[in-house]
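**Student:** Just a sequence and a predicted model for now, questions to come.
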Amino acid sequence: MRRGTPRFSNEPALSEVIGFVLIIGIIMVAFSMYLVYGVPVQGRENEINHMSTINDQFVSYKIGIDSLWTNQQENIAMSTTFPLGTAGQTAQGSTSIIPILQPVGSSGTLSINQRTTTPEIFTVLSNSYISNTTGITAVGPIQIPTTQTYSNAPSSLLINLSTTNAFWNNTAPGSVLISGNTWIATINITPDISDCLTSGTGNNVTYMSSCYGSDITITIIKNGVTSLNRAVVYSNINPNTPTPYSVNLMNAAYGLQSVISYPTTLTFSKYDPSNQLITTTITAEYAYQPQTYIYSVPLGSLEYSTNNNYWISQSYYYQMGGVFLSQIDGSTYKLPPEITFAYNGNGNITANIVAISYDPIDSGLIGGNSPAQVLTVLKPDAGSLPYAPVSPNTWNATINLTTPDPNAAFMWAAYLNTAANLTGGIPTAYYTVGNTTTGSYISFLGGTDGNPHITLSGKTANLSVSVQSLGSV
């Protein structure tokens, strides 16, 4: 043995310690990598899936509200559940036994009429024919035959018939012919012996007493096609009736409202070889008058706002029949609101509005991770705006959305422009759209000939809503 040589060595033990420390180091590196990358990725996926669920719930909510107002289901509560956060909503896998390996669950808030500090207001300003403001104004009666020009659409255009000898065996019944540009209407005295028969056949038939056996019928021909053929308006008429029988050509059942453009000239003539029609006249009735009309309502909203930890924070909200998404870089609509436009050619425009609003006295806010239940009721004061049911009925109209949220203002302007030009096909020469310091607007200019070129219709649907927590899941 050499001098100075150790009698034993601990090198093998030292190598085991170093190896163990390296293994611990590798585990810590892997653990740290998972915490830094794996947990956020899992948390981001959970929050993306959760926001997708929120989107689906708002779509379902919109469909439910649409069903309420279209079917007039008043005072019936519709229940919708929204999961407020990801905690407890998603599976965590085998790592759930180690809390530090789980992503932190996000939370959210569901609020009613809390979206902005001041209410968002929807307003329609128009110069229109407005119904039922001063009662009915009648023009006439005017004797037939005649030719009449109507600069404005009447609410009723009555053909008044006083008859004599209107019996089933009359061989030369009379009629009144009304002709427009693309249509013809004929109001006939039509013999109908079946009105008087009671029993028997052949020569043994019996008849009802005091029976005359003639009907008043109407035939409509549009663009050369018969759309209505001898439809009975009055059955078994009495020729001695003291008041005339009146047929309203503006009745929606006859389908003439949509084919008459005003101003229009109509020709009225009479066929009466047996002097069956004593007098025939026309009376135009106007149940509306032109005036400036303003409708304004605070819209309110039902909004879900998330407090995401791993993904961008977002807010979904339902307003005016639409579903909207708002985040830090702007707002957009996921489903469009209930405002639609259409171009009918020759400068004629149609605008349909359903003003769906929340009761401004409703207010609520709930936050956390557990689900929340929203109860929504259609109030019984839903109705229609008083625009006259004639086409067209408006000279000019402006729709305003007042909001303190600049992102919402730009989004509304973009939607109104898209709905008018791309969806509705309205040339930009007939409208202007843009933003103001208080919101956004679209204005329809109408024609330059002094006649109305806009058909405006509006419905209202007012909602009452409440929210409550369902507790932990």
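**Tutor:** Sure thing, it's come through.
**Student:** Please make it C-alpha for all contacts and neighbour counts, starting now.
**Tutor:** Will do.
**Student:** Name the residue closest to the centre of this protein, please.
**Tutor:** E338 (3.9 Å; C-alpha atoms, centre = their mean).
**Student:** separation between that residue and I65?
**Tutor:** 12 Å (C-alpha to C-alpha, to the nearest Å).
**Student:** here's the one I want to compare it with:
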Amino acid sequence: MRDGAAAERNEYGLSEVVGFVLLLGVIIAAMALWMMYAVPAEGREDEISHMNDVRDRFTDYKITLDSLWLNDEKGISVSSSMNLGTGGGNTQASGVFLQLLKPIGSSAVISVKDPGDRMWINTSNSGDYSFILSILEYQSQNNYWIQQRYYYQTGGVFLAQDIGSDSGKTCRVSPPISFIKAKNESDYDLAMVNLVPIQLVGGSSFGGNGPVRVDTWMRPPEIVVDNRPNNWVQVSVNVSDMQSANMWLSVFNETRKRGLIADSDTDWYSSGINTIAPDSYTAYMRITSPPASGSGGVILTIRRVDYYVSLNNIMSGLT
């Protein structure tokens, strides 16, 4: 009797151990599936949402800076903040298991720098000009979503994505450039070219997680050329890669179309890309006097604007 009772107790204890091991296996399998599918999906959604917020912040930044030069608000400093990365994942969870069940927080680098891009404005009667196209750039360091780079350059907002094709760079918000078909007082055709080259002065960079404050103030704008007649005006942007050149050519042509200079108006314009060297490409738009206007049918205005930009660490942990 005693041997039978002992055997029964042993079998009961063994079944408990086997049940615990099976339960532990189910838990581990569930955690593995969660980490394999749910965590990357949640991390991807977090990073997509964050990059959409970055896009909106850059658009707001462009609108704010445009309001300064449009209203001639010289000497006024404006501040905006941008979060570097999602700041989630291991920075928020407590405990080892919770860390494993949450996405790893992404980081980013924000900087003010000169990438080497240049804008040239050549004219028949009003001289030649060149401008440095420095940028305010946000470079993502995503863990689950594609890498994206938003940057503000000469008054426009641009996006570069690591997708390995010519469509990897796009203009999200156009810079203040216009080519417009117009009429003079005698009802003759005119082409109006209005340019606001915007240069950023400064050089700094922060990387990591957390918020960074971007402080900007405008130097008094300078009217370089004011309603001067020309026989032709050519606007060119020199960049280091063909993707950027194609993007700028699209910016020029879309701007021309918005100004009612149609593709069929070949007497009014010419555009294209010149390859200067393997790492130097120039996209250009040349506006010429309309056939019926005679000489001086291109009216040019250039308003130069410079902004001083500084980046400031709001919280520790950024480098």
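**Tutor:** In hand now; what should we look at? Since the model is a prediction, treat every value here as computed from it, not as a measurement.
**Student:** returning to what we had before: trace the residue nearest to the centre of structure 1 over to structure 2, please.
**Tutor:** Mapped onto structure 2 by TM-score structural alignment, E338 of structure 1 lines up with P176.
**Student:** Neighbours of the closest residue to its match other than its chain neighbours, how many?
**Tutor:** Nearest residue to P176 of structure 2, sequence neighbours excluded (C-alpha to C-alpha, 6 or more residues apart in numbering): V196, at 5.7 Å. V196 of structure 2 has 21 neighbouring residues, counting by other C-alpha atoms under 10 Å.
**Student:** so who does V196 of structure 2 touch?
**Tutor:** V196 of structure 2 makes contacts with T154, P176, I177, I302, R303, R304, V305, as judged by C-alpha atoms under 8 Å, 6 or more residues apart in numbering.
**Student:** And the fourth one, what's its match in structure 1?
**Tutor:** Structural correspondence for I302 of structure 2 with respect to structure 1 (TM-score structural alignment): G458.
**Student:** shared neighbours, E338 and I65 of structure 1?
**Tutor:** Counting by C-alpha under 8 Å, 6+ apart, the residues touching both E338 of structure 1 and I65 are G321.
**Student:** re earlier: hmm, the match of I302 of structure 2 is touching I399, no?
**Tutor:** No - with contact defined as C-alpha atoms under 8 Å, G458 of structure 1 does not reach I399; the gap is 11.8 Å.
**Student:** which of those two has more neighbours?
**Tutor:** The neighbour comparison of G458 of structure 1 against I399 (other C-alpha under 10 Å) goes to I399, with 21 against 17.
**Student:** if I look at that one, how far off is V433 of structure 1?
**Tutor:** According to C-alpha to C-alpha, I399 of structure 1 and V433 of structure 1 sit 10 Å apart.
**Student:** Quickly list what's touching both of these two.
**Tutor:** Y441, I442, S443.
**Student:** Could you check how far the helix or strand that the last one is a member of is from the centre of its chain?
**Tutor:** Secondary structure assigned from DSSP states H and E places S443 of structure 1 in strand 439-444. For strand 439-444 of structure 1, the separation from the chain centroid amounts to 18 Å (computed by C-alpha atoms, centre = their mean, to the nearest Å).
**Student:** I'd like to know which elements that strand is packed against.
**Tutor:** Judged by 3 or more C-alpha pairs under 8 Å, 6 or more residues apart in numbering; DSSP states H and E, strand 439-444 of structure 1 is in contact with strand 394-402, helix 406-417, strand 431-436.
**Student:** Give me the mean distance between that strand and structure 2.
**Tutor:** Superposed on structure 2, strand 439-444 of structure 1 shows a mean distance to its aligned partners of 1.2 Å (mean C-alpha distance after the TM-score superposition for structure 1).
**Student:** In ChimeraX, how would I select the buried members of the contacts of V196 of structure 2?
**Tutor:** Applying 16 or more other C-alpha atoms under 10 Å to these, the buried members can be selected in ChimeraX as follows:
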select :154,177,302,303,304,305
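**Student:** could the contacts of V196 of structure 2 go into JSON lines alongside distance to A5 of structure 2 and secondary structure?
**Tutor:** Formatted as JSON lines, the contacts of V196 of structure 2 follow (distance: C-alpha to C-alpha, whole Å; DSSP: H, G, I helix; E, B strand; the rest coil):
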{"residue": "T154", "distance to A5 of structure 2": "88", "secondary structure": "coil"}
{"residue": "P176", "distance to A5 of structure 2": "91", "secondary structure": "coil"}
{"residue": "I177", "distance to A5 of structure 2": "93", "secondary structure": "strand"}
{"residue": "I302", "distance to A5 of structure 2": "101", "secondary structure": "strand"}
{"residue": "R303", "distance to A5 of structure 2": "99", "secondary structure": "strand"}
{"residue": "R304", "distance to A5 of structure 2": "97", "secondary structure": "strand"}
{"residue": "V305", "distance to A5 of structure 2": "94", "secondary structure": "strand"}
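**Student:** JSON lines please, covering the contacts of V196 of structure 2 and showing distance to T123 of structure 2.
**Tutor:** Shown next, in JSON lines, are the contacts of V196 of structure 2 (distance: C-alpha to C-alpha, whole Å):
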{"residue": "T154", "distance to T123 of structure 2": "20"}
{"residue": "P176", "distance to T123 of structure 2": "19"}
{"residue": "I177", "distance to T123 of structure 2": "16"}
{"residue": "I302", "distance to T123 of structure 2": "11"}
{"residue": "R303", "distance to T123 of structure 2": "15"}
{"residue": "R304", "distance to T123 of structure 2": "16"}
{"residue": "V305", "distance to T123 of structure 2": "20"}
